[in-house]
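> Need the 3D shape of this:
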Amino acid sequence: MKTAPKILTLLCLLFASGANATLLTNGAFQSCNFNSWDTYTDGVTNAVRDGDFNIIDNAGDCQAEINIDVNNGATAVFANTLSTELDLSVAADSQLWLSFDWDFAGFDDGSDIADLFFVNLIDDIGNITGADGTPGFLIAPTSLYGAGTFSVMLDSSFHNQTGWFLDFNLEAGYTPDSYSSTLLIDNVTLTAIPTEVPAPPMSALLLLGTAALFSRRSQSNRTR
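This next block holds a predicted model:
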């Protein structure tokens, strides 16, 4: 790669990294534990966790497992919930983007009364809402197994509010194969992104111009 493209790539990365600010601690479970997360079984704090909550460690690449599979030691009668409080601090010219990876699997039959999972925002008095700030869910209750990445911009009504939490819920169903499901969660991020990325400073433009001239001169010398 020639000098000018190299510097251009470096500058683009510099501007891009300066535009974002991650607001969520241990969202990728990089500490390989539940630091900054709370765990609840049947609505009660579960500090022991037993088989209800696990950290899956793939050679240091960790993710959280929520479990209602009694064969794996889960004790929930109704549900297990993994929760973290959100830092919704954001400048007036920015937006908040929430993203996470999920993987819902098990042995239930996927019917309307099977094990299910859902994801929501909840405030400290119990109001469950979606990303638009109205009653609802980020991912509505579903019994269908699958996996994916969820990403959404939060409504501006959340900006700079306190007492909001992100909840991942796994509930037992009512079929013979209920209590046999797990939910994996990873790469949870809350990011403040400016609505307008500032223009590069003059010093950076001068550096890029000098690099371009140097590259052209080097190419000219080689063709003589």
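> only C-alpha atoms for contact and neighbour calcs from this point on.
OK.
> Next, the buried residues of the longest helix along the chain.
Once the chain is assigned using DSSP state H, the helix that runs over the most residues is helix 202-223. Neighbour-count burial for helix 202-223 flags Leu208, Ala211, Ala212 (criterion: 16 or more other Cα atoms under 10 Å).
> residue nearest the centroid of this protein?
Val188 (1.9 Å; Cα atoms, centre = their mean).
> For Phe150, see how far away that one is.
9 Å (Cα to Cα, to the nearest Å).
> Quick one: residues contacting the residue nearest to the centre of the chain.
Leu24, Gly27, Ala28, Leu98, Ser99, Phe100, Asp101 (Cα atoms under 8 Å, 6 or more residues apart in numbering).
> Who are the packing partners of the longest helix of the chain?
Where contact means 3 or more Cα pairs under 8 Å, 6 or more residues apart in numbering; DSSP states H and E, helix 202-223 is packed against helix 3-19.
> next up, for comparison:
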Amino acid sequence: MGHILVVIMMVVISSFARVEANMITNGDFANCQFLGWQTDTDGNVGSDADFSMVNQNGNCAAQIRADYDDTDVFFANTLYQSLHFTSAPDTGFLLRMELDALSASTQSDAGFIADMFFVAINDGQGHLMDGSGNAGFLLAPTEINGARSYDIAFWLSPLFAVSSNWYLDIQLLIGTDVNGLSDFSGSTLRIDNVSLTPFRQISAPSCMGILLLSGLVFARFLLSKRSD
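Sure thing, here's the model as predicted:
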């Protein structure tokens, strides 16, 4: 019965969103190249030490590094891509990605100053926005302290489809103290499986029918457990 419940819940969740063409170019970096993406190191393109590809058992991912001896960055490294919203569903768009953050030192090390990363929509003029089009971030600046993986999703307003010149920014920033100095201990951010798809809901009657069926099956499951 547990397997039936899992299947039904998967149907319910998937019914809220219909998978359509990905509007991100080379979001899985399958060709081990930055095709469709651009790089920026403090206003310049950046070096191979700042931006590179990592091949993990045949699965390639983009890698951003900062605050290492061989990196050119003084402030921030940004991986970005122009976004083209090809349709405007009533409920907006779903942006997903996988991130792995790693710092060479941690808060247990003397003099540690955490580097940071964030994800945002850029209007092409340097203004950063959240999923609703307001000033802010999709993922606010997040400190890197050791190793951590993120599998995250963001909802974007359908209003983004009525205008152009939008960019997806993924930025790695060097953390500094009150004097503007870093700890010169590097951090790495890996990016993979970035996707952007229209997000559409099914009709209310269909949705209610599925939820009702799920409730009936769950109730039957509880009754069977009590009779055991």
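> need the helices for structure 2, in chain order.
2-15, 204-227.
> before we move on, the earlier item: translate the residue nearest to the centre of structure 1 into the numbering of structure 2.
Alignment note (TM-score structural alignment): Val188 of structure 1 maps to Val194 of structure 2.
> Hmm, Leu8 of structure 1 is touching Leu207, no?
No - between Leu8 of structure 1 and Leu207 there is no contact under Cα atoms under 8 Å: 9.5 Å.
> Excluding chain neighbours, what is closest to Leu172 of structure 2?
Nearest non-adjacent residue to Leu172 of structure 2, counting by Cα to Cα, 6 or more residues apart in numbering: Phe117, 4.3 Å away.
> Next up, the contacts around the one you found.
Per Cα under 8 Å, 6+ apart, neighbours of Phe117 of structure 2: Ala140, Pro141, Thr142, Glu143, Ile144, Ile170, Gln171, Leu172, Leu173, Leu189.
> Most neighbours among those, which one?
Leu172 (30 neighbours; other Cα atoms under 10 Å).
> The closest residue in space to Ser143 of structure 1 that isn't next to it in sequence and Ser36 of structure 1, how far apart?
Distances taken as Cα to Cα, 6+ apart place Leu116 nearest to Ser143 of structure 1, at 4.2 Å, with adjacent residues excluded. Remark: distance between Leu116 of structure 1 and Ser36 of structure 1 (Cα to Cα) = 25 Å.
> ditto for Ser143 of structure 1
Taking Cα to Cα, one finds Ser143 of structure 1 at 28 Å from Ser36 of structure 1.
> likewise Leu121 of structure 1?
In terms of Cα to Cα, Leu121 of structure 1 sits 16 Å off from Ser36 of structure 1.
> Comparing these two, which shows the higher neighbour count?
Per other Cα under 10 Å, whichever of Leu121 of structure 1 and Ser36 has more neighbours is Leu121, with 24 against 13.
> tell me the contacts of the nearest residue to that one once chain neighbours are set aside?
Leaving aside its sequence neighbours, Leu121 of structure 1 sits nearest to Leu166 (Cα to Cα, 6+ apart; 4.8 Å). Applying Cα under 8 Å, 6+ apart, we find Leu166 of structure 1 in contact with Ser83, Thr84, Glu85, Leu86, Val119, Asn120, Leu121, Ile122.
> who touches the longest helix of structure 1?
Contacts of helix 202-223 of structure 1 (Cα under 8 Å, 6+ apart): Lys2, Thr3, Ala4, Ile7, Leu8, Leu11.
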